[in-house]
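Undergrad: Please find the sequence and the predicted model below.
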Amino acid sequence: MPCLNEAETLATCVEKAQSFLKRSGIAGEVLISDNGSTDGSQAIAESLGARVVSADQRGYGAALGTGIAQARGRFVIMGDADDSYDFANLDAYMAQLRDGADLVMGNRFAGGIAPGAMPWHHRYIGNPVLSFLGRLFFRTPIRDFHCGLRGFSRDAISNLNLRTTGMEFASEMVVKATLSQLDVREVPTTLKPDGRSRRPHLRSFRDGWRHLRFLLLFSPRWLFLYPGVALLWIGLVVGAQLLRGPVVIGGVTFGVHTLLVAALCVIMGTQSIAFAIIGRRFASRYGFIPRSGVYDRLLEGLTLERLLLFAVLLMLGGMGAMGWGLWEWARRDFGPLTSSATLRMVILAMTALVTGFQLMMSAFMSSMINIPIYERRLADQPAPDDQFRRRSDRA
């Protein structure tokens, strides 16, 4: 149980958990991960026989991470120390864990939410929306992403290398477990109003944004790739039509100004797709997201040299179109560019130049991320004289 000034409810939670262990005959312990309590919570827990460890770094995720690292059992059940969850009835969790589940999540919407236990904007907006996005982005079966009562195999979760320190720790556990193809299940659980007289630590908008930010950052496809592909497709289709001349639809004429918007879509779409590739490579390389065989094969084809060649060809094409535009401008004695044909060519030239430059810079950035980081540098190797001296000493 993570704990930060929970003196009002901690004793009840510890006693319920101990009653479950005694009733079920499980050899276990109650562990309190204290996050800097100043109300005597530590003494209360110790007086009841719970083990208290200190989580020096502040934050919900930091406290849970410390507790998981210090836990001695094969299985761990975590839950808030505010008496909103029933620690005396954890049989469904243990049954699933013994059946082979790696992570068992509680579903409060299926088990029952008592009146006043959850604010209306959490129950009908925050939790459903964030849980839907989690299922959409990561294809997880979990329908209650933020239930604080969950059980898991300690070894399986420890291997996920969970990093976040705040409330988004709850989302990180589900996301990484799903991406790592662990056995993730869900059981109904109940939620009742907590027993504290003070305000909860959770801040709706701040912590809701942290959860949403985490989901987006861990899914480069939805954050960058899909919007980028949509923008690029719209820009290319619309631009291809308008390069031939104005298009009239229902009495509305779409001309050179709409072509400018299409060019902007192409530039933004290309940059967004490049960010998706760079972000996915960074996340998988540094262990935030598990590696993907399909993605790795794609990157093998998108080498720096091939991307640079394509970027140079785009820029050369843009320079050619720009040269034609300058020639047309010179023919008019460098006067006002009133010809829509010339403006269309200039827009095409600028789009090709900017897109080519973006691709070139993105290719270099992606290749920088791919530089080996685990291989020993040449400078780290012992000098030949040192090797000779060591062999001589051994002789």
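TA: It's in.
Undergrad: Please make it C-alpha for all contacts and neighbour counts, starting now.
TA: OK.
Undergrad: What are the buried residues along stretch 154-166?
TA: 154, 156-157, 160, 162, 164-166 (16 or more other CA atoms under 10 Å).
Undergrad: Excluding residues flanking it in the chain, which one is nearest Glu46?
TA: Sequence neighbours aside, Val52 is the residue nearest to Glu46 in space, at 6.7 Å (criterion: CA to CA, 6 or more residues apart in numbering).
Undergrad: I'd guessed that neighbour sits against Gly36; true?
TA: No: using CA atoms under 8 Å as the test, Val52 is too far from Gly36 to be in contact (11.5 Å).
Undergrad: Chain neighbours aside, what residue packs nearest to Leu103?
TA: In space, and not counting its chain neighbours, Leu103 is closest to Phe152: 4.2 Å by CA to CA, 6+ apart.
Undergrad: do Gly79 as well
TA: In space, and not counting its chain neighbours, Gly79 is closest to Leu149: 4.4 Å by CA to CA, 6+ apart.
Undergrad: Leu236: neighbour count?
TA: By other CA atoms under 10 Å, the residues close to Leu236 number 16.
Undergrad: To which secondary structure element is it assigned?
TA: helix 226-242 (DSSP states H and E).
Undergrad: for the helix or strand just after that helix, which positions count as buried?
TA: Using DSSP H and E, the helix or strand that follows helix 226-242 in sequence is strand 247-249. Buried residues in strand 247-249, counted by 16+ other CA under 10 Å: Val247.
Undergrad: Which strands and helices lie in contact with strand 247-249?
TA: strand 252-254 (3 or more CA pairs under 8 Å, 6 or more residues apart in numbering; DSSP states H and E).
Undergrad: buried residues in the strand it packs on?
TA: Of all the residues in strand 252-254, those buried under the rule 16+ other CA under 10 Å are Phe254.
Undergrad: so what secondary structure elements neighbour it?
TA: Contacting strand 252-254 under the criterion 3+ CA pairs under 8 Å, 6+ apart are the following elements: strand 247-249.
Undergrad: okay, pairing it with this:
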Amino acid sequence: MAATNQHPLPIKKLSIIIPAYNEEKTIALILDRINQVKLIRNIEKEVIIVNDCSTDNTELAIQSYISNATDLSINFFKYIKHDVNQGKGAAIHTGIAQATGDYLLVQDADLEYDPGEYNTLIKPIILGSADVVYGSRFMGGNPHRILFFWHSIGNKFLTFLSNMFTNLNLTDMETGYKMFRTELIQGISLKEKRFGFEPEVTAKMAAVPGVRIYEVGISYYGRTFAEGKKISWRDGFRAIYCILKYGSFNISISANKRVKATV
């Protein structure tokens, strides 16, 4: 599906996909923060929670919140549970398929990203400039928790490698905050079931003809492994594999286009 270069229709609804796995301690907190956000231009909020077969009380915490919350500014709730744990990427796929908003984004349940910055991501869209907006943890003057040196080097290396294949100049390909025009991302076939979602969706989105990708600075309140962070070094190697796999596919497409253009 090609992106449009015309001024987009007004955004009436934003779908917020929350992939959740063993997040009983934080799921109600993140829902509260989403509820407190007032989107510009009175954009409605659709929250889609995908419980990826949690083994703790995540489901009970979600149901309790939905049943007992008052003064809700969230206009629509959807709750989906996987019968088998499939991975974060698979939960995101489920959420994307269920989204009915004009645009969508993924919100982790672990409090690392601030819903208060949704409007920052939305701004390039309502100005008619963007189809996709990435929230970068490495640009701007927003607060960032100081954590692991080698993790930051790893993130920057993965972004650099991804940029080589996509010909983008992103500063944070691995960011958890990505906002997409829903029709656009629903038209893309996504395969990665775990943390390979980020490089795969970046490579495939970059291949969409005419797509307009923007980047804005965001805050980052990172967690340590002791605090529940789930990504591991194995996921880093998988990300490299995904960059090479999907990026090489993009290069072959571009090469074919150049050959056809010269015939």
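TA: Happy to help now that I have it. Please read all numbers here as calculations on a predicted model, not as lab measurements.
Undergrad: Could you tell me where the helix holding Leu236 of structure 1 falls in structure 2?
TA: Across structure 2, nothing matches helix 226-242 of structure 1 (TM-score structural alignment).
Undergrad: That helix: how far from the chain's middle?
TA: Distance, stretch centre to chain centre, for helix 226-242 of structure 1: 27 Å (CA atoms, centre = their mean, to the nearest Å).
Undergrad: Ok, stretch 353-360 of structure 1 next?
TA: Centroid separation for stretch 353-360 of structure 1 versus its chain: 28 Å, with CA atoms, centre = their mean.
Undergrad: That stretch aligns to what range in structure 2?
TA: Alignment of stretch 353-360 of structure 1 against structure 2: no match, by TM-score structural alignment.
Undergrad: Now for the residue nearest to Gly79 of structure 1: which residues touch it?
TA: 77-80, 85, 105-106 (CA atoms under 8 Å, 6 or more residues apart in numbering).
Undergrad: And for Glu172 of structure 1?
TA: Shown in contact with Glu172 of structure 1 (CA under 8 Å, 6+ apart): 162, 164, 214.
Undergrad: can you do 7 Å?
TA: Taking CA atoms under 7 Å, 6 or more residues apart in numbering, we find Glu172 of structure 1 in contact with Leu162.
Undergrad: so which helix or strand takes in it?
TA: Assigned by DSSP H and E, Glu172 of structure 1 falls in helix 169-179.
Undergrad: burial of the residue nearest to Glu46 of structure 1, as a residue count?
TA: For Val52 of structure 1, the tally of surrounding residues (other CA under 10 Å) stands at 21.
Undergrad: follow-up on the earlier one: mean distance of the helix holding Glu172 of structure 1 to its aligned residues in structure 2, please.
TA: For helix 169-179 of structure 1, the mean distance to aligned residues of structure 2 following superposition is 1.0 Å (mean CA distance after the TM-score superposition for structure 1).
Undergrad: Among the contacts of Leu149 of structure 1, which ones are in helices?
TA: Among these, the subset assigned to helices under DSSP state H is empty.
Undergrad: Max pairwise distance over the residues you listed: which two?
TA: Asp80 and Met105 (13.8 Å; CA to CA).
Undergrad: Please say which of those two ends up with more neighbours.
TA: Between Asp80 of structure 1 and Met105, counted using other CA under 10 Å, Met105 has the larger neighbour count: 25 against 19.
Undergrad: does the more buried one really touch Thr189, like I thought?
TA: No: assessed by CA atoms under 7 Å, Met105 of structure 1 is found out of contact with Thr189, at 8.9 Å.
Undergrad: What spatial separation is found between Val76 of structure 1 and Leu149 of structure 1?
TA: 11 Å (CA to CA, to the nearest Å).
Undergrad: Hmm, I typed the wrong one, I wanted Thr38 of structure 1.
TA: Per CA to CA, Thr38 of structure 1 is found 25 Å from Leu149 of structure 1.
Undergrad: now do Ile267 of structure 1
TA: Taking CA to CA, one finds Ile267 of structure 1 at 46 Å from Leu149 of structure 1.
Undergrad: Helices along structure 2, start to end?
TA: Assigned by DSSP H, the helices in structure 2 fall at 27-36, 58-68, 88-98, 118-126, 149-166, 182-186, 197-206, 233-262.
Undergrad: wait, which of these is closest to Pro19 of structure 2?
TA: Evaluated with CA to CA, those place helix 88-98 nearest to Pro19 of structure 2, the distance being 5.4 Å.
Undergrad: Quick one: list the elements packing against the closest one.
TA: Packing contacts for helix 88-98 of structure 2, counted by 3 or more CA pairs under 7 Å, 6 or more residues apart in numbering; DSSP states H and E, involve strand 13-20, strand 44-51.
Undergrad: between the first one and strand 44-51, how big is the angle?
TA: Orientation check (axes from the mean of the first three to the mean of the last three CA atoms, to 10 degrees): strand 13-20 of structure 2 against strand 44-51 gives 20 degrees.
Undergrad: which residues touch strand 13-20 of structure 2?
TA: For strand 13-20 of structure 2, contacts defined as CA under 7 Å, 6+ apart pick out 43-52, 88, 91-92, 95, 99-109.
Undergrad: again, only using 8 Å
TA: Contacts of strand 13-20 of structure 2 (CA under 8 Å, 6+ apart): 27, 43-52, 54, 58, 88, 91-92, 95-96, 99-109.
Undergrad: Looks like Ala130 of structure 2 contacts Leu184 (just checking).
TA: No: with contact defined as CA under 8 Å, Ala130 of structure 2 does not reach Leu184; the gap is 11.9 Å.
Undergrad: What's the match for the residue nearest to Gly79 of structure 1 in structure 2?
TA: Checking TM-score structural alignment: Leu149 of structure 1 goes with Tyr177.
Undergrad: same question, Ile32 of structure 1
TA: Alignment note (TM-score structural alignment): Ile32 of structure 1 maps to Ile49 of structure 2.
Undergrad: Same check on Asn89 of structure 1?
TA: Aligned counterpart of Asn89 of structure 1 in structure 2: Glu117 (TM-score structural alignment).
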